[in-house]
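Student: Generate coordinates for the sequence data below:
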Amino acid sequence: MSMFCFQCQETANGTGCTIAGICGKKDDLANMQDLLIYLVKGIAIVHTEARKLGIKNSNADEFIVNSLFMTITNANWDKNDFFNKVRNGLEIREEIKMMIKKTGAKLSNSSDYVNWYGESNLEFESKAASQEVSILATRDEDIRSLRELIMYGLKGLAAYLQHAAHLGYKDDSIYAFMQNTLAQITDDKATLEELIGLSMEVGKYGVHGMELLDTANTSTYGHPEVTKVNIGVRQNPGILISGHDLKDIEQLLEQTEGTGVDVYTHSEMLVANYYPAFKKYDHFVGNYGNAWWEQKREFESFNGPILMTTNCIVPPKASYKDRMYTTGATGVEGVTYIEEQEDGTKDFTVIIEHAKQCEPPIEIEKGEIVGGFAHNQVGQVAGQVVDAVKNGDIKRFFVMAGCDGRHKSRTYYKEFAEELPKDTIILTAGCAKYRYNKLDLGDINGIPRVLDAGQCNDSYSLVMTALKLKDALGLESINDLPLSYNIAWYEQKAVIVFLSLLYLGVKNIHVGPTLPAFLSPNVTNFLVENFGVGSITNTKDDLDLFMNVGVS
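Tutor: Down below sits the predicted model:
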């Protein structure tokens, strides 16, 4: 096989992509991503040893987080970015090794992770295509499964850490943990039991990472507010911003003010409409379109430029490729990249001037959607919610957070939402909500039946909401709540949310539309037996199962 990748839900045949990625990733790009991860492990090994000697290298911290983010599904499609990144990583690794040598100490690890070196792109490609860099280099299926479960959790955590860092919020203890963990998963002596324990630790730090980002977002932009978001268009030229990074939309709104150019959000950037800091901008129109996978149609009809701030990029069509721009960890060959300047700012002038030359967006829908139900907002109406539970008006809550995707089987989530009893509430975060957030599902005593907390990282908000309800109802465990988890997953940020929920003791999580291909049968059985993890079947049987939990 020319490559191997099974990190996303849509992987070929539910087992792994071996010729090219279902996502559109070619084998040479997939292999270069594997090489970057291989190098990241080497940097983590030497930096972990350096930390024990009191040596810290902030460039290594930033490099590791950014590199993990770059290799998330649908983030970066530019092979040249990976050549440059590997070259930079080798410099950082060698610099740390030299710093260790100057103390008189010696590296205890002499593996290829630490010692491999290359200079040319040809050497990089040769190494990237070698068997030792491949995921399949780990022969034991269960060890490989747990190593990748941990790796994908760390990739998701890295995404959240990079967003927090953009707002000036960092936690060295999380960086140190990530690097020590990356070093540990290269150790062939690590047992299954040790790797299982390590995966739970990843969940623990996942909670810390999401809490850090929540603090960064709310301290900078205020707590999300319940908001009616316009989904129609105006007659000015516009810029469409997609992804997750709130710092990027802040700067874009500042720079477009007074230019006659409107700004619209797309997919997971919808959450920006809920933050009070952004509501002062009259040219911030609302949201355009749906989840990431529909962008080829929606980007074409938008007419104006599109700024991709994070992953969720589908290889662009020629009809709008010249209108696409990338920034942060993202990249597409032939697409203009917006660099971050030394002071941490970005200059979006080229996008704004481009927008002025474009036609206004074509309207694809009208109306409003409601969101902004983060933990602070729900806390303000907790008494009302608790009363509705106690008097029987609300029978059950369903956490339907996570990612959307292209598989036809995902119509399940729309049907499930439509068939839920009218005395149930949906708690959601992430782009999975686009399957049902525009349906007229009504309310219960004025409480909307779909409570959208925001982005995938705002699953933290859903956990905080559940804990507040547990305390308000006088329950001992979060698992005693009338609450079921029916979560859709697609990529690695869903993995860190999953591990975080397991760490918090949440049981009986159902994951769909398929279980991850990287979970071996034995690892899957462990999750089933110890946490009650399950898959989805069909809406009728699943509803019967969920609604009868705890009923004798």
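
Student: all contacts plus neighbour counts: C-alpha atoms, from now on.
Tutor: Noted.

Student: got a list of what the nearest residue to I135 once chain neighbours are set aside touches?
Tutor: For I135, ignoring the flanking residues on the chain, the nearest one in space by C-alpha to C-alpha, 6 or more residues apart in numbering is F4 at 7.1 Å. Neighbour list for F4: 16-19, 30, 134-136 [criterion: C-alpha atoms under 8 Å, 6 or more residues apart in numbering].

Student: before we go on, could you also do this sequence so I can check it against the first one:
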Amino acid sequence: MPDMFCFQCQQTAGNKGCVRVGVCGKQPETANLQDDLIYGLIRLALAAEQSGKRTHTASRLLIDGLFTTLTNVNFDNESIRRFTERVVTEEKELGGYDGDLVELWKGDTDTVSLRSTLLFGLKGMAAYAHHSMNLGFEDTEVTDWFYKGLSEINREHTVEEWLALIMEFGQINLKCMALLDTANTSTYGTPVPTRVNVDIKKGPFIVVSGHDLRDLYQLLEQTKDKGINIYTHSEMLPAHGYPELKKYPHLAGNFGTAWQSQQKEFQDIPAPVLFTTNCLMPPRPSYADRVYTTSVVGYEGMTHITGDEHGNKDFTPLIEHALALGGYEHDRSMSGINGGHMLTTGFAHGSVLANAEKVINAIKTGAIKHIFLVGGCDGAHPGRNYYTEFVKQTPMDTLVLTLACGKYRFNDLDLGEIGGLPRILDMGQCNDAYSAIKVALALADAFGCTVNELPLTLVLSWYEQKAVCILLTLLSLGVKNMYLGPTIPAFLSETVVKVLVDTYGLQPITAPEQDMDAILNRG
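Tutor: Next up is the predicted model:
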């Protein structure tokens, strides 16, 4: 018997499954505790269905519980046990569930594949619903689908029924991404194009990683006039574009590159690091005492910052630690993966659509011949240099939209401009795939065609479950001929892959030159 089984992320061992220890660093006990939590969440959803009752507590447990099991979020066994106990208590409050549970990873290959696809999509959507709820925004239809999705995972379905459920989920995730977009922009303003320095100033500083803008906002408020600079890391970079965050002068820049380089880049860092969401790797001894976690993030031995019932947090331990460590003695020159020292962000749908006429005219005149969306999750897989080479090879008369941490492969490149617009437009975090969808639909409307008839190609990199829910949303919208890499997900069976290839033209990346030639010469 394997010690564990996990194949939810791109780096899974041999592209088949981790059975001894997770490539992410997750130990078998942690993996099995996370599986127990998933079973608990399924029972809670079924108990709510049986009793006809739903509570705010149950809803929050479903969402935060799913998020807890997402890749690189929580490695703390005790915190997972405590969370599972809360789930069991709430299930009993709803009358309990007296039926059997499906074994998630057992059954015929196609059923396990489709069941896993829906479960992993739900995990990704849970992250977005979590952030929305933290800002006081909730959509009943989205929340209800967590109950429905978890309940349906426990049932038998034909392949056709599974696919229908998955496509329905894709549409619900679109609503969830729209909800988070509204939550972020209503609270912090519409992002504007912003240049961000990657060099680090001397003196005390704090690095903030993850995705949660409210955590960053609270920390900025609490560090005003304290002589501490705040630097974003990885997926927090797009925060610099939000007016209500960029108004803080001590939001000084961005530290390091993509999340998977943290063990090297945080080596001996003279500052604390706050992880607000996923992308936490097992900390190395040289900086382990400086790692702080909050929300659903957890790692044994790390200091965890909790919030009150309204989500308000006291970051005093972090602030005092930053002052004690003191930061670098001198300004420190750093750079992106390609040697650049400045990054540009803030091209969410608000900014791009404000320039829609300029883009439309450029397409009509031939100044822009093609638009590429090159983005998604980054990771340590050796094939990921594909995305750097692909972007370098894009012709000068093309635009590159990007989002999520995959952009760190190329976002410090200067590819010039077209009509005053940078050729690389960073649209934001992974959830800002919604911005890309909004832009694509607006362009299709302007040209009186479908998205698939636009001079637009999606070249996606995936790593974890938020990428899964985004892919399912794009498929549910009927987007075709997407390129996906660096590998096809291990949880997709041959039958499911064939359906996606035959129906949607989904194809694995090959070589940058080969794919570029196929894209530009298609049709």
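
Student: D78 of the first structure contacts E333, correct?
Tutor: Yes: using C-alpha atoms under 8 Å, D78 of the first structure is in contact with E333, at 4.7 Å.

Student: Can you measure across stretch 129-142 of the second structure, start residue to end residue?
Tutor: End-to-end distance for stretch 129-142 of the second structure: 8 Å, by C-alpha to C-alpha, to the nearest Å.

Student: Also stretch 322-332 of the second structure?
Tutor: Where stretch 322-332 of the second structure begins and where it ends lie 17 Å apart, using C-alpha to C-alpha.

Student: residues making contact with it?
Tutor: 199-206, 228, 269-272.

Student: Of those residues - the most surrounded one?
Tutor: Of all these, F205 has the most neighbours under the rule other C-alpha atoms under 10 Å, reaching 29 neighbours.

Student: Need the counterpart of that residue in the first structure.
Tutor: Under the alignment (TM-score structural alignment), F205 of the second structure pairs with G238 in the first structure.

Student: if I look at the equivalent of I360 of the second structure over in the first structure, how far off is G550 of the first structure?
Tutor: Applying TM-score structural alignment, one finds that I360 of the second structure aligns to V386 in the first structure. Distance of V386 of the first structure to G550 of the first structure, computed by C-alpha to C-alpha: 19 Å.

Student: which of these two has more neighbours?
Tutor: The neighbour comparison of V386 of the first structure against G550 (other C-alpha under 10 Å) goes to V386, with 18 against 8.

Student: Just the buried residues of the contacts of F4 of the first structure.
Tutor: Restricting the contacts of F4 of the first structure to buried positions leaves 16-19, 30, 134-135, with burial counted as 16 or more other C-alpha atoms under 10 Å.

Student: Would you reformat the residues you listed as TSV and include distance to A60 of the first structure and secondary structure?
Tutor: Below are those laid out as TSV (distance: C-alpha to C-alpha, whole Å; DSSP: H, G, I helix; E, B strand; the rest coil):
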residue	distance to A60 of the first structure	secondary structure
G16	31	coil
C17	31	strand
T18	31	coil
I19	32	coil
A30	23	helix
S134	23	coil
I135	23	helix
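
Student: from those residues, which two are the most distant?
Tutor: Checked with C-alpha to C-alpha, these reach their widest spread between I19 and I135, with 14.6 Å between them.

Student: ok, back up a step: is it possible to get JSON lines of the contacts of F4 of the first structure that adds distance to Y503 of the first structure?
Tutor: Below are the contacts of F4 of the first structure laid out as JSON lines (distance: C-alpha to C-alpha, whole Å):
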{"residue": "G16", "distance to Y503 of the first structure": "27"}
{"residue": "C17", "distance to Y503 of the first structure": "30"}
{"residue": "T18", "distance to Y503 of the first structure": "33"}
{"residue": "I19", "distance to Y503 of the first structure": "36"}
{"residue": "A30", "distance to Y503 of the first structure": "31"}
{"residue": "S134", "distance to Y503 of the first structure": "29"}
{"residue": "I135", "distance to Y503 of the first structure": "26"}
{"residue": "L136", "distance to Y503 of the first structure": "28"}
